[in-house]
Structures are given as C-alpha cells and as structure tokens.
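Participant: Turn this into a model:
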Amino acid sequence: MTRRYAWLVFALSFGLLLSDYMSRQVLNAVFPLLKAQWLLSDAQLGSLSGIVALMVGLLTFPLSLLADRWGRVRSLVLAAVVWSLATLGCAVSASYGQMFLGRFMVGVGEAAYGSVGIAVVLSVFPAGLRATLSGAFIAGGAFGSVLGVSIGGVVAQYLGWRWTFAVMGLFGLVLAAVYGIVVTERKLAAADVGLGGAPDAAGWPVRTLLPRLFSSVSVLCAYVGSGLQMFIAMALLAWMPSFLDRSYGLATAEAGLAAGVFALITGIGMIGGGMVCDRLGRGNPHLKWTVAVICSTGSLTLLTAGFQLPPGAPQLVLVGAGILLSNATAGPAAAMVVSLTPAAVAATAMATLTLANSLLGLAPGPAVTGMLADRMGLRAALQVIPLVSLVAGLAFALGRRHYDRGLVSVSAWALRRSELPT
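Facilitator: Modelled structure (predicted):
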C-alpha cells in the first residue's frame, strides 16, 4: 500500500460520496418545477426528499454488517450502481408515485455508503490522520449537496428537470465502474489494521456487541443530539431553494446556486466544528460537549432571529451564520461516540450514529417542514423548526454531565475483553 494509492482510494471514495449526495439532493433544486407540473403539495415534495433519508436510516445498520462480511468494495460498487440506476429511473418518472418509487430505491442504494465508505478510507491511512479524514469525508455530503443543488438548478432551467436526474445517474455509474476497477479487496485487506487497531469484531456474537452501542447515558445523548441537529440542517438544505424562490423571487437556476452556497457553508461548519473540537479536546475532553452545546444554542438563536426578519441582506447573513453552526456538531458527536464505544466496534458505532441521524434528522426534517409549510406557510415553518436545537443542546449538556461515567464503563469492558482467552 503506497501513499499515492491510499490517496487515490480516498479520492474515489470521496467522489462516490459526492455522487451519493448529488443524487439525493438534486431533487430540491427542482421542487418548484415538480410542484407546478404535477400540482404537488409541500408535504408531497417533502416526502420525496424524506423517503431517501428514511431508507438510509432503516437499512444503514444491517447493510453495514453485511458489507463487513461480504466485502466492502463489492458492497460500495453495488450500492453506487443501485442509486445511480434509480436516479435514472427518476428522470423518466411520469407521476408522483413513480418518482416516489425511484427515490425509495435511491435510499436503498445509499443506505450504507457513509459508514462503509469511511471504514474503507480509515483502513488505508495511519491513525494520526483519522480525525482529519473523518471530518473531510463527512463534510463531503454537504459539498455533494452543493453540487447537486447548484448543477441541478442550472440543468433544470436550460434542459428541463428530467435531465438533472439523468446527469446525476450517469455520473454515478461511470464513477462506480472506475472504483470497481481501481480499488480491490485484496489491496484493502493487505493494508487494513482495523479501526483503532482493535481486534476484528466480525466473529463476535451480535448479542455481545450490540449492548455496547447503547451502554451509557452519554453515548445515547450524542446520538440524540446529533440527530436533532441534523434535523435542522437537512430541513434547511431541502427547503432553501424554495424559500429563496418564494421570498426573493429567484429563478430556478439562481435559487439553486444560492442554496448551494448555504450548503457549502454547512460543510465548512462541519469541518470547522471538528477542528475546534479536536483542538480544545486535547487538554479537556469535556470541552467537546461544550462545543456541541454552543453550536446548538447558537444555531437556535441565529436562525430564529434570521427568519423573523424581512427579506434582505441582514436576514441572509443571520441565516447563513445559523446554518454554519447547525451541523457543526457532527464532528464533536462522532468523536464522542468513538470515545464512548469500544474500538473493536467503532464501525458499527458509526453506523448507529448514521441511523440516529437518519431517523431523527434526515428523514423527518424535510417532511415535517413541508407539512408545517402547508399549514402556516414556508417562512413561518422555518421560524419554528430551529426550536429542535433547544432539545439537542439539552441532550449534549446531559451527555457532558455523565461523560466520565461513560468512559469508565467502556474502559472496564475493554479490559474484560482483553483478559478473555484467545
């Protein structure tokens, strides 16, 4: 395993992550066109976005376990082919029902990519780069969303909304083919030392591993707080093009590009939150929780104030600052989960975090916002949803209080496992 090949694995894995989120978020750029052509309600539009996240949430855990046993590369290539073909299916949809089925299959294909993809990346790099690579890989979702919304808006305006899905689907198929040729199970197996250098957990009984994923109050709080902050971030990501269209009168292309800037701000916040967390946490690990609490309460304050202002530059500045903090908790939450679960089950723990993010945030965020928008208007709905950050901040504060007890629990379990005969 050469350094050049390791970075090639990262680049291709990151590229597939971009394709993942481009295929997922391109729908948001064409919300106004679908609404006008098929006379859809905001709740129906939200469901087309939310069904992908719901399937990701439901299938992440079992498909991640399957990938560990069947082969990560084979699993990633198959997943990319499924979501790309499903995206092409969306391009030829003739009704809401057909589009819903296509989006359903997009979610099936994308279900385990995040957890399996990051496991592949971490397996070919030394431990000293893992925090940086994790933050960059997770932020790739935001950057893929930027590309999906921005490119989708431009393509939809000049070629029609069907071509937006066709472009994304073809890109994913080409990248999947390249990935399958360049990245092999043999080379990964030669380099893989396991996450954290821990013993391989593949042969351990599931009943032994699962309880460690929920063994402390702190790790549960990390799951809940991360998922609820994801609710805010995904709701804003899904509805910013429509908000800019309705409140600022922007055309589809301009609204998509502007919303892409806000998605880019989300990614920057994720990387920045992780960097701040790592720097402050070196001397005092409890400050990781403090960073998460500050991000939650900050996003609540800024977004609530921003959406109450009339359209204009001050509103966009406050909303942009709130979006910067809305998902800056992703890095701290991941660090907390890793520290509160045994290293031998780190990949499964990340899949569990993904599950919490999907069920609490990615799936309900866009759909709930759409239902509220049908009843009170989109702007009023966007004024209400930041209240979710209040609950997330309380969860992080509670996790901080019980953090030491959680660390003692995981250390004691690891010691008992090391003493068992091999």
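Participant: Please count neighbours and contacts with C-alpha atoms only from this point.
Facilitator: Noted.
Participant: and the residue positioned nearest the centre of the chain, what helix or strand is that in?
Facilitator: Most central in the chain under C-alpha atoms, centre = their mean is G141, positioned 5.9 Å from the mean C-alpha point. For G141, the host element (DSSP states H and E) is helix 130-159.
Participant: cool, A373 as well?
Facilitator: helix 364-376.
Participant: With V410 instead?
Facilitator: Per DSSP H and E: helix 403-418 holds V410.
Participant: now for that helix, which elements pack on it?
Facilitator: helix 217-248, helix 330-340 (3 or more C-alpha pairs under 8 Å, 6 or more residues apart in numbering; DSSP states H and E).
Participant: any idea how far W70 is from the closest residue to L63 other than its chain neighbours?
Facilitator: Once flanking residues are discounted, L63 sits nearest to A112: 5.7 Å by C-alpha to C-alpha, 6 or more residues apart in numbering. Distance, A112 to W70, using C-alpha to C-alpha, to the nearest Å: 13 Å.
Participant: So between these two, which is more surrounded?
Facilitator: A112 (29 against 12; other C-alpha atoms under 10 Å).
Participant: rewinding a little: can you tell me which of the helices and strands packed on helix 403-418 comes nearest to L173?
Facilitator: Nearest to L173, of all the helices and strands packed on helix 403-418, is helix 217-248, at 24.5 Å by C-alpha to C-alpha.
Participant: please give me the structure for this one as well, since I'd like to look at both together:
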Amino acid sequence: MSAAKISSTRILLLFLFMNIINYVDRQVVSGVLPLLKDHFTLTDTALGLLGTAFMITYTLTAIPFGAWSDRWKPHKVAAIGVAVWSLATVSSALAWSFASLFIFRALVGIGEAAYVSTASTILSNVYPENKRSGILGLFNLGMPIGGAIGVVLGGWIGAKFGWQWAFFLVGVPGLILAYLAWKLPLPKPVNAPTRPKFSLRELGVLMKNRAFFWSALGYAGISFAFGAIVLFVPTFFQRELGYELGTATMLAGALQVGAGLLGAPIGGYVADFWQKRDKRGRAYTLVLSMAASAILLWGGLLFHSLTLFFLSAFFMLWHVGVAASLIFDVTEPGVWNTANAFAMFMMHLLGDIPSPVIVGYISDKASLTTAFAVMPIAMLFASVCFWRASRHQSKESSKTPRLV
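Facilitator: The predicted model follows:
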C-alpha cells in the first residue's frame, strides 16, 4: 500500500488505539495498588516508587529515542516502543518480589519513551497547524480513556483472579498494534532536513529557547500533580472516602474518562479557536485551565465533593492536546521529535518521578488528603510557567510540513 493512499484518519485511529493501550498498561498498577500493598507488605512510599520506576527509565531514554526518530522512521521507533512496553507489562505478572516488579515496571517506561517521543510528532506532520490542538486532543483521549480502563480493569481482574492476571491480560493487545504501526509505509516529512549526528549542543539550543523552556517547565508542573493523583486516586477514594476497592476503582475510572472525554476535546477546541485570533492562544488556554483546576481541587478536598473533583479533572485534562501543541508551536519542525522528547524529560524528571514518592511519604506521615492538598501548588506553578512562555512566544505560527 503506497503512502499516498494512507488516510490521515486511519493514522489517527491507529495511534489513538495505541495511546489507549499505552495508558491502560501504565495505569493498571493503580487499580491493583491495594492488592500489591497487601501481597508484598508495602508502605505508601514504596507504592509510590512503582510509579517512579516507570518514570525514571521513561525520562532517561526519551531524548535518545527522540533524536533517533528525527534521523530514522518515527513510526518504526514507535512500533518498537509499543512492543517493548507490552512485553514488560506481561512480564510484570511474573513478579516474585517488590524488587522484580519494580524492574518490570521500569522496563515499561523504556518502551513508552520510544512511543511517546514520536507519536505526537507524526500526527502533527499529518494534519495542518490550525487543527493541531484539536487532533492532539483527540489523540490524547487515550490518557483518560486508557487510564480509566486500566484502573477499572486492574481493580476488577485483580479482585476476581489476582493482580498477576491484570498485568498479563492488558499487556497482550499492544503486540498486535505494534505490528500494525511497523507496517505503516510512512515517509519522512516532505520539508524535513537531513539531520546530522546527534549532539548535546542540540539540547543547549532548545534550552536557550525561552518559550520552549517555560512551556516544558509548565508541563512538569502538570505532570507533578497529575501523575501522583492518578496513581493514588483509587486508594484515596477507598481510604479517605470509605468506598470498597471495586467501587473506588470504578468511580476513579468514571471520573477520569468522563472528565477526559469532555475536557480534552473542549480544551483543544478552545485553544485552536483562541490561537486563530492570538498566536499565544494555546499558552493562555493553559494558564486559565491550570489555575481553575487547582482552585477546584482544593475545594474538592475541603468539602470531599465528587463534583468539584470532576470539575478539577475536567480543566486539568484541557492540557492533553494543548501543551503538546505548544511545544511544537515554539520549535522548528526539523527537531520536533527531539524537542518533544526533551520536554518529556523535563516533565518527568521534575514532575511525576518525584511526586508519587512525595505523596506516599506525606500520606505515611499524615494522610492522603494532606498529600493531595500539595498538588494544586504544582498546578498554579504550571499556570505561571505557561504565562511566562507566552511572553517569549513568537507572534508568527510555525510552518508545519505534512506527510500526506
């Protein structure tokens, strides 16, 4: 099948399904967290380390995979990543100790780094710039949908058959999707220059781009809050609000997918609409949505209000297509994979690598409610960073080469 006959819709759907499985495999651990706590006799700090294990390897390998993608075929790099994380998820079912499970979850991070470093860039090349936030918002529906499925399936399968089966069953579908991605006959972007051998100097150039720097730092603030909350929210509902595990995972999944199905496309639409009138529109969208999410989360914790938790998640999930689009807005197409990977590196190093452990530690010393109360501070920090990014942003939009 020739590249000319590949529809952009087909590419979007394939990468959307891969992204759903991505978050299923990532968040299944959240659904079985109470079971793992009992099975391995773990503290909340140790449970937080399971999230950190994934993010450490994810962060360390994102930049090499991004640089490789700028110089080879991004969709094949993505396919390799999907295969690696799927095999690592299946292998998690064989864990015989906390240390072995830690290692398997760390291997999941390597696979996801290869995929995430490339997927958004491929779609940004397939679709025009004025649709970028909306398309990436649709693609990133994999976050709330897959995350919710992972939490719910993890809790349900774990309660019925044991946590081992939860890891095994959710890991298999990714292998099929990896094969389909490998077979896509996609060319390089038509205007993409031939890239020389990777040099750390490339990262230095990106760091001097102040709009990129503040955008990536804002991304880190989102990641700090979102990563810890998603990991612990079923446990929060069980422990702090008194729900049974099955009900807690179902509630957490429903809240996440409902907020995502509304928040991601609405956020993308608002950002694209604003962007047509002001080239800083995407940054301004993130400034407002992160501030709103922070205030609503504090209200939810104060009143134990599921409505306020939902609204906080709704505004939080406005970022899923918009923040990625902003990274592409402020960098050149020839380094998009590297820029995206570097942004992911900063996001995870400063965000959801430390935050699960911090939340777990505060929870051990005080309570999960107290630990969650720290998260809105990170959201407000993100809001300030995106405002700073807008101050350095060019008034001209980037030119986007297309694949098809």
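Participant: Please work out the TM-score for the two chains.
Facilitator: Overlay of the two chains. TM-score (TM-score structural alignment, normalised by the length of structure 2): 0.90; 396 aligned residues with a C-alpha RMSD of 2.5 Å.
Participant: re the thing from before, put together a markdown table for the helices and strands packed on helix 403-418 of structure 1, with mean neighbour count and distance to S84 of structure 1 on each row.
Facilitator: Shown next, in a markdown table, are these (neighbours: other C-alpha atoms under 10 Å; distance: least, C-alpha to C-alpha, whole Å):
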| stretch | mean neighbour count | distance to S84 of structure 1 |
| --- | --- | --- |
| helix 217-248 | 25 | 20 |
| helix 330-340 | 24 | 27 |
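Participant: May I see those helices organised as CSV, with distance to P126 of structure 1 added?
Facilitator: Below are those laid out as CSV (distance: least, C-alpha to C-alpha, whole Å):
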stretch, distance to P126 of structure 1
helix 217-248, 26
helix 330-340, 17
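Participant: hang on, the earlier thing: tell me the angle of the helix holding V410 of structure 1 relative to helix 330-340?
Facilitator: 50 degrees (axes from the mean of the first three to the mean of the last three C-alpha atoms, to 10 degrees).
Participant: Could you list the buried residues of helix 403-418 of structure 1?
Facilitator: In terms of neighbour count (16 or more other C-alpha atoms under 10 Å), helix 403-418 of structure 1 has its buried residues at 403, 406-407, 409-410.
Participant: Just put those residues in TSV and tack on distance to F243 of structure 1.
Facilitator: Shown next, in TSV, are the buried residues of helix 403-418 of structure 1 (distance: C-alpha to C-alpha, whole Å):
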residue	distance to F243 of structure 1
Y403	39
G406	42
L407	44
S409	46
V410	45
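Participant: nearest to V217 of structure 1, of those residues?
Facilitator: G406 (7.1 Å).
Participant: tell me, how many neighbours does the spatially closest residue to that closest one that is not a sequence neighbour end up with?
Facilitator: Spatial nearest neighbour of G406 of structure 1, chain neighbours left out: S216 (5.3 Å); criterion: C-alpha to C-alpha, 6+ apart. By other C-alpha under 10 Å, 21 other residues sit near S216 of structure 1.
Participant: Next one: S216 of structure 1 from H402 of structure 1, what distance?
Facilitator: According to C-alpha to C-alpha, S216 of structure 1 and H402 of structure 1 sit 8 Å apart.
Participant: thinking again about what came up before, the residue nearest to G406 of structure 1 corresponds to which position in structure 2?
Facilitator: Aligned counterpart of S216 of structure 1 in structure 2: N209 (TM-score structural alignment).
Participant: for L362 of structure 1, same thing?
Facilitator: In structure 2, L362 of structure 1 lands on D352 (TM-score structural alignment).
Participant: my guess is that match contacts I229, does it?
Facilitator: No - using C-alpha atoms under 8 Å as the test, D352 of structure 2 is too far from I229 to be in contact (9.8 Å).
Participant: from memory S358 of structure 1 sits against V52, does it?
Facilitator: No - in this structure, S358 of structure 1 is not within contact of V52 by C-alpha under 8 Å, at 9.3 Å.
Participant: who's more crowded, the two?
Facilitator: S358 (29 against 26).
Participant: Once you drop chain neighbours, what's closest to the more buried one?
Facilitator: Going by C-alpha to C-alpha, 6+ apart, S358 of structure 1 has G57 as its nearest residue, at 4.5 Å.
Participant: tell me the SS of the equivalent of the one you found over in structure 2?
Facilitator: When structure 2 is aligned by TM-score structural alignment, G57 of structure 1 is paired with T59. State at T59 of structure 2, reduced to three classes by DSSP: H, G, I helix; E, B strand; the rest coil: helix.
Participant: what does G322 of structure 1 give?
Facilitator: Following three-state DSSP, G322 of structure 1 is assigned to helix.
Participant: what's the average per-residue distance for the helix or strand encompassing I56 of structure 2 once overlaid on structure 1?
Facilitator: Using DSSP H and E, I56 of structure 2 maps to helix 44-71. Taking mean C-alpha distance after the TM-score superposition for structure 1, the mean distance separating helix 44-71 of structure 2 from the aligned residues in structure 1 is 1.4 Å.
Participant: show me the contacts for the corresponding residue of structure 2 for G320 of structure 1.
Facilitator: Under the alignment (TM-score structural alignment), G320 of structure 1 pairs with F310 in structure 2. Taking C-alpha atoms under 8 Å, 6 or more residues apart in numbering as the criterion, F310 of structure 2 is in contact with 255-256, 259.
Participant: In helices, which of those residues fall?
Facilitator: Per DSSP state H, helices hold the following members of the contacts of F310 of structure 2: 255-256, 259.
Participant: Name the nearest of those residues relative to Q27 of structure 2.
Facilitator: Checking those against Q27 of structure 2 with C-alpha to C-alpha, the nearest one is Q256 at 11.6 Å.
Participant: where's the helix holding V410 of structure 1 relative to the chain centroid, distance-wise?
Facilitator: Distance of helix 403-418 of structure 1 from the chain centroid (C-alpha atoms, centre = their mean, to the nearest Å) equals 28 Å.
Participant: and A159 of structure 2, what does it touch?
Facilitator: G246.
Participant: quick one: it and P34 of structure 2, what's the gap?
Facilitator: 10 Å.
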